[in-house]
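**Student:** Provide a 3D model corresponding to the input given below.
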Amino acid sequence: MTTPPDVFAPATLGPITLRNRIIKSATFEGRTPDALVTDELIEFHRRPAAGGVGMSTVAYCAVAPEGRTERGQLWMRPDAVPGLRRLTDAIHAEGAAASAQLGHAGPVANEKSTGLPALAPSRSFNPLSMRMIRSATTADITRITAAHGTAARLAVESGFDAVEIHFGHNYFASAFLSPKLNRRTDCYGGSLENRARVVRDAARTVRDAVGGRVAILAKLNMDDGVPGGFWLDEAIQVARLLEHDGSVDALELTMGSSLLNPMYLFKGDAPVREFAAAMPQPVRLGVQLAGKSLIHAYPYRDLFMLEHARQIRAAVALPLVLLGGVTDRAGMDTAMAEGFEFVAMARALLREPDLVNRIRAESRTQSLCIHCNKCMPTIFSGARCVLVD
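**Tutor:** Modelled structure (predicted):
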């Protein structure tokens, strides 16, 4: 048996070296009202970088304007590069690496907000926007796939050290993986090989665009949390396909459907009242009346994705990032002992951006996050912990 790595030791990720194995996971910041970088967004990422993370992930960098969940979300275009360069410079100045999460919201996009059509594998209803979503054409798929490559090149130009391709949460690519959402009969539907085509093509396109200049991660759903949706058995096969393709340097494992079961990712309390208050009418009324049927509460426990993630770990040799309930040194050490190369933190860093440095200084440090999830609705007004002044 080999000794597990020290989570605080430098680690290689593709062509880059991180100062430690702790990544700030993508958390939509709600700080880009004009779809461009702001000083508030820079500070949002500078603080956990100063607080000790090895890499901070900027979310959500849409690859196309209709790929935003709402109109204020940042999308990758030349006009965004100067601001993104200021952002990466600020992260680098604190000794951390910077990653850009690239993706397309697909059926999760709010076309009422963006003014552009939301796209899904098949025609369906979006309970968030209360509108029908049209089925993506082959031309749409080709365009969005190419846009991933363009966005990746812009990320390199902006000074990012890594890109993370979003294949989770029933966004565009993840929706194609889902048997529940993908009812197509062409080469993008039916068999898993067909349903995985969008994922594999996007990853290959990004690899072709950037080569080995930056690290490439993919955020992959293990379980949609929806009956009839994408589940672990197929996630194992997709992980193997991505490994076979050689298109990514690591996988960050996740779960849940932003479209149909958002709380499955987060675990803990379900802040239905707070979500309703953050929504415009008539969505607010819909959340008030039916929110509990969509926003479920799931018991929280530390390392709550570990059982699923073990199955991926046993199937591939690719470096893996363990997300979900990583809040202390004990959890980090468990992840290392289980064979994961990196860990990712999100909510705990909203509460305490300096948590990583504090854990490094005192291994018994415990996170102050109580998993109330009241931070989730704040993405519409600037993501934050509501317990912090």
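**Student:** okay, CA-based contacts and neighbour counts for the rest of this
**Tutor:** Fine.
**Student:** helices of the stretch 201-350 of the chain, residue ranges please.
**Tutor:** 232-245, 263-266, 272-278, 283-294, 306-315, 329-337, 347-351 (DSSP state H, counting those that start in this stretch).
**Student:** now the fourth one, how far from the chain's geometric center?
**Tutor:** Right, the one you point to is helix 283-294. 25 Å (CA atoms, centre = their mean, to the nearest Å).
**Student:** buried residues of it, list them for me.
**Tutor:** By 16 or more other CA atoms under 10 Å, the buried positions in helix 283-294 come out as V283, R284, V287, G291, L294.
**Student:** got a markdown table for the helices of the stretch 201-350 of the chain, with distance to M376 too?
**Tutor:** Formatted as a markdown table, the helices of the stretch 201-350 of the chain follow (distance: least, CA to CA, whole Å):
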| stretch | distance to M376 |
| --- | --- |
| helix 232-245 | 26 |
| helix 263-266 | 9 |
| helix 272-278 | 8 |
| helix 283-294 | 14 |
| helix 306-315 | 22 |
| helix 329-337 | 23 |
| helix 347-351 | 9 |
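**Student:** just how off-centre is the lengthiest helix in the chain within its chain?
**Tutor:** Longest helix of the chain, by residue count under DSSP state H: helix 138-157. Centroid separation between helix 138-157 and its chain, computed with CA atoms, centre = their mean, is 18 Å.
**Student:** buried ones in it, by neighbour count?
**Tutor:** Buried-residue list, helix 138-157, by 16+ other CA under 10 Å: 141, 144-156.
**Student:** which residues are in contact with that helix?
**Tutor:** For helix 138-157, contacts defined as CA atoms under 8 Å, 6 or more residues apart in numbering pick out 63-64, 76-78, 81, 100, 102-104, 163, 198, 201-202, 205-210, 213-214.
**Student:** on the C-terminal side of it, identify the next helix or strand.
**Tutor:** The helix or strand immediately downstream of helix 138-157 is strand 162-167, counting by DSSP states H and E.
**Student:** can you name every helix or strand that that next one contacts?
**Tutor:** Other helices and strands packing on strand 162-167, by 3 or more CA pairs under 8 Å, 6 or more residues apart in numbering; DSSP states H and E, are strand 97-103, helix 172-177, strand 215-221.
**Student:** go again using 10 Å as the cut-off
**Tutor:** Counting contacts by 3 or more CA pairs under 10 Å, 6 or more residues apart in numbering; DSSP states H and E, strand 162-167 is packed against strand 55-62, strand 97-103, helix 138-157, helix 172-177, helix 197-210, strand 215-221, strand 250-254.
**Student:** show me the contacts for G51.
**Tutor:** Applying CA atoms under 10 Å, 6 or more residues apart in numbering to G51 gives the contacts H45, E94, G95, A96, L349, E352, P353, D354, L355, V356, N357, R358.
**Student:** could you also give me the structure for this second sequence? I'd like to compare it with the first:
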Amino acid sequence: MTIPVSRDIPDVLGPAKLGPITLRNRIIKAATFEGATPDAVVSDRLIEYHRRPAAGGVGMTTVAYLAVAPEGRTERRQIWMRPEAIPGLRRLTDAVHAEGAAISAQIGHAGPVADAKSNGQPALAPGRLFNPISMKMTRAATEADVGRITRAHGDAARIAVEAGFDAVEIHLGHNYFASSFLSPKINKRRDRYGGSLANRARVARGMARAVREAVGDRLAVTAKLNMDDGVPGGIWLDESLQVAQWLQEDGRLDALELTAGSSLLNPMYLFRGEAPIPEFAATFPQPQRLGVQLIGKKFLIGYPYREAFLLESARQFRAALDLPLILLGGITTRDTMDTAMAEGFEFVAMGRALLREPDLIRRIEQDRATKSLCIHCNRCMPTIYSGTRCVLVEPASGALALPDRTGRP
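**Tutor:** Down below sits the predicted model:
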């Protein structure tokens, strides 16, 4: 259904304030792993990856993701925020700004999702648990670890300022470090970081405080928060909504992006659609490859795809919060964007559709009836290890190519 844009409903293609910055429109390219940093610093491919949607019309693009510490990477080739990374990050932000878009740095610590084998350092979690990615046990984070990682978020935010970013997005979702503490399934601690929801939320709230104190009003500060983990015993809407209310009361965030799913326990809950198990298996060496082939259907569970598939849950947050909200999940058409605006969301975030067509927003500006060519096959997901791309446009890793309007490279 098409919802007409009136004076009471913001124009999704019009300028919008996000904290101290102004975006040219309300469309954000969501943080999606680029697989484009083989030396853990910015590459030309990473710059082009973000320049294309910037040239294609988004208001802001989000770099995913910039670890706050070496052991916080999901694997060793990811960028972690340190002085040596600044020159490359500055080249990246300059390239995006030259296209008229803003750029956000998603910062975080992968916690139990980190690949300890790749990083050469133990993955940290609220307690010991098995990580199927590295086939290793995590180490229980000490209070000193929590304090160090919290401070590292502030340090990473300062680097983002120096590198020319317009915003930072704190990763509080997907059972990464902060999210794993929020999860009653994962967090069995009996100290001040476990037990009650108030205790489990200390890490997330502390990170937001550290980042805001580090940047003041120089950058916009957002966070990505799970509405639910999609896992029995994990965090659910009632608890997540309370955490969101606390974050709002704390006053450190300019907006909240609502997400769902667990990269550790149920990754497809966020993406929806078919799970590309054969393609995922092919990216792993043995014996992990055989493991993915044998138990992939239990770990990579397919869910039906539909437009705005997180909207129903997100409505509950919209009804209870005054904080600006970013709607994520199946946003591919102007009609869906207008629906989000009509329901009170301030921004929308897009992922796979922009990977398929980086110029989609420009095309929607020209013709509101434009339909995305993304078929949500999810075969882009396994390419995060070799250079994230739409395999229907760019079958093999190599030079990036823009599709024409028919979808042909």
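**Student:** farthest pair in the buried residues of helix 138-157 of the first structure?
**Tutor:** I141 and V156 (23.4 Å; CA to CA).
**Student:** just the buried subset of the contacts of helix 138-157 of the first structure, please.
**Tutor:** 63-64, 76-77, 81, 100, 102-104, 163, 198, 201-202, 205-207, 209-210, 213-214.
**Student:** quick one: what's aligned to E243 of the first structure in the second structure?
**Tutor:** In the second structure, E243 of the first structure lines up with Q248, judged by TM-score structural alignment.
**Student:** same check, this time on A330 of the first structure
**Tutor:** Looks like A330 of the first structure aligns to D335 there (TM-score structural alignment).
**Student:** before we move on, what about V343 of the first structure?
**Tutor:** In the second structure, V343 of the first structure lines up with V348, judged by TM-score structural alignment.
**Student:** and for its match, the neighbour number?
**Tutor:** By other CA atoms under 10 Å, 26 other residues sit near V348 of the second structure.
**Student:** quick one: residues contacting it.
**Tutor:** Per CA under 10 Å, 6+ apart, neighbours of V348 of the second structure: 12, 25-30, 257, 325-332, 336-338, 340-341.
**Student:** identify the residues contacting the aligned residue in the second structure for V214 of the first structure.
**Tutor:** Aligned counterpart of V214 of the first structure in the second structure: L219 (TM-score structural alignment). Counting by CA under 10 Å, 6+ apart, L219 of the second structure touches 18-21, 104, 157-158, 160-161, 164-168, 211-212, 254.
**Student:** one more: F271 of the second structure?
**Tutor:** F271 of the second structure touches 259-261, 302-305, 309, 329-330, 351-352, 376, 378, 381, counting by CA under 10 Å, 6+ apart.
**Student:** and the match of E243 of the first structure, how many neighbours?
**Tutor:** Q248 of the second structure: 18 neighbours (other CA under 10 Å).
**Student:** pretty sure it sits against A223.
**Tutor:** No. Taking CA atoms under 10 Å as the definition, Q248 of the second structure is not a contact partner of A223, at 11.1 Å.
**Student:** common neighbours of those two, please.
**Tutor:** D254, A255, L256.
**Student:** can you redo these as TSV with distance to F271 of the second structure and neighbour count?
**Tutor:** Shown next, in TSV, are these (distance: CA to CA, whole Å; neighbours: other CA atoms under 10 Å):
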residue	distance to F271 of the second structure	neighbour count
D254	25	21
A255	22	22
L256	19	23
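**Student:** out of those residues, who's nearest M227 of the second structure?
**Tutor:** Ranked by distance to M227 of the second structure (CA to CA), the shared contacts of Q248 and A223 of the second structure are led by L256 at 11.0 Å.
**Student:** isn't the closest one right next to A220, touching?
**Tutor:** No. Between L256 of the second structure and A220 there is no contact under CA under 10 Å: 11.2 Å.
**Student:** mind listing the shared neighbours of those two?
**Tutor:** E169.
**Student:** neighbours of R192 of the second structure, how many?
**Tutor:** Per other CA under 10 Å, the neighbour tally for R192 of the second structure reads 12.
**Student:** do A315 of the first structure as well
**Tutor:** The burial count for A315 of the first structure: 12, using other CA under 10 Å.
**Student:** same question, G228 of the first structure
**Tutor:** Using other CA under 10 Å: G228 of the first structure sits among 11 other residues.
**Student:** and P287 of the second structure, by the same measure?
**Tutor:** Count around P287 of the second structure with other CA under 10 Å applied: 8.
**Student:** tell me the secondary structure at the closest residue to G88 of the second structure other than its chain neighbours.
**Tutor:** Leaving out its chain neighbours, the residue that sits closest to G88 of the second structure by CA to CA, 6 or more residues apart in numbering is V42, at 4.9 Å. Here V42 of the second structure is coil, with the state taken from DSSP: H, G, I helix; E, B strand; the rest coil.
**Student:** V42 of the second structure -> the first structure?
**Tutor:** The alignment partner of V42 of the second structure in the first structure, by TM-score structural alignment, is V37.
**Student:** tell me the contacts of that match?
**Tutor:** V37 of the first structure touches R31, Q73, L74, A80, V81, P82, G83, L84, R85, R86, L87, counting by CA under 10 Å, 6+ apart.
**Student:** and these as JSON lines, adding secondary structure and distance to Y171 of the first structure?
**Tutor:** Output for these, formatted as JSON lines (DSSP: H, G, I helix; E, B strand; the rest coil; distance: CA to CA, whole Å):
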{"residue": "R31", "secondary structure": "coil", "distance to Y171 of the first structure": "21"}
{"residue": "Q73", "secondary structure": "coil", "distance to Y171 of the first structure": "15"}
{"residue": "L74", "secondary structure": "coil", "distance to Y171 of the first structure": "16"}
{"residue": "A80", "secondary structure": "helix", "distance to Y171 of the first structure": "22"}
{"residue": "V81", "secondary structure": "helix", "distance to Y171 of the first structure": "24"}
{"residue": "P82", "secondary structure": "helix", "distance to Y171 of the first structure": "27"}
{"residue": "G83", "secondary structure": "helix", "distance to Y171 of the first structure": "26"}
{"residue": "L84", "secondary structure": "helix", "distance to Y171 of the first structure": "23"}
{"residue": "R85", "secondary structure": "helix", "distance to Y171 of the first structure": "26"}
{"residue": "R86", "secondary structure": "helix", "distance to Y171 of the first structure": "28"}
{"residue": "L87", "secondary structure": "helix", "distance to Y171 of the first structure": "25"}
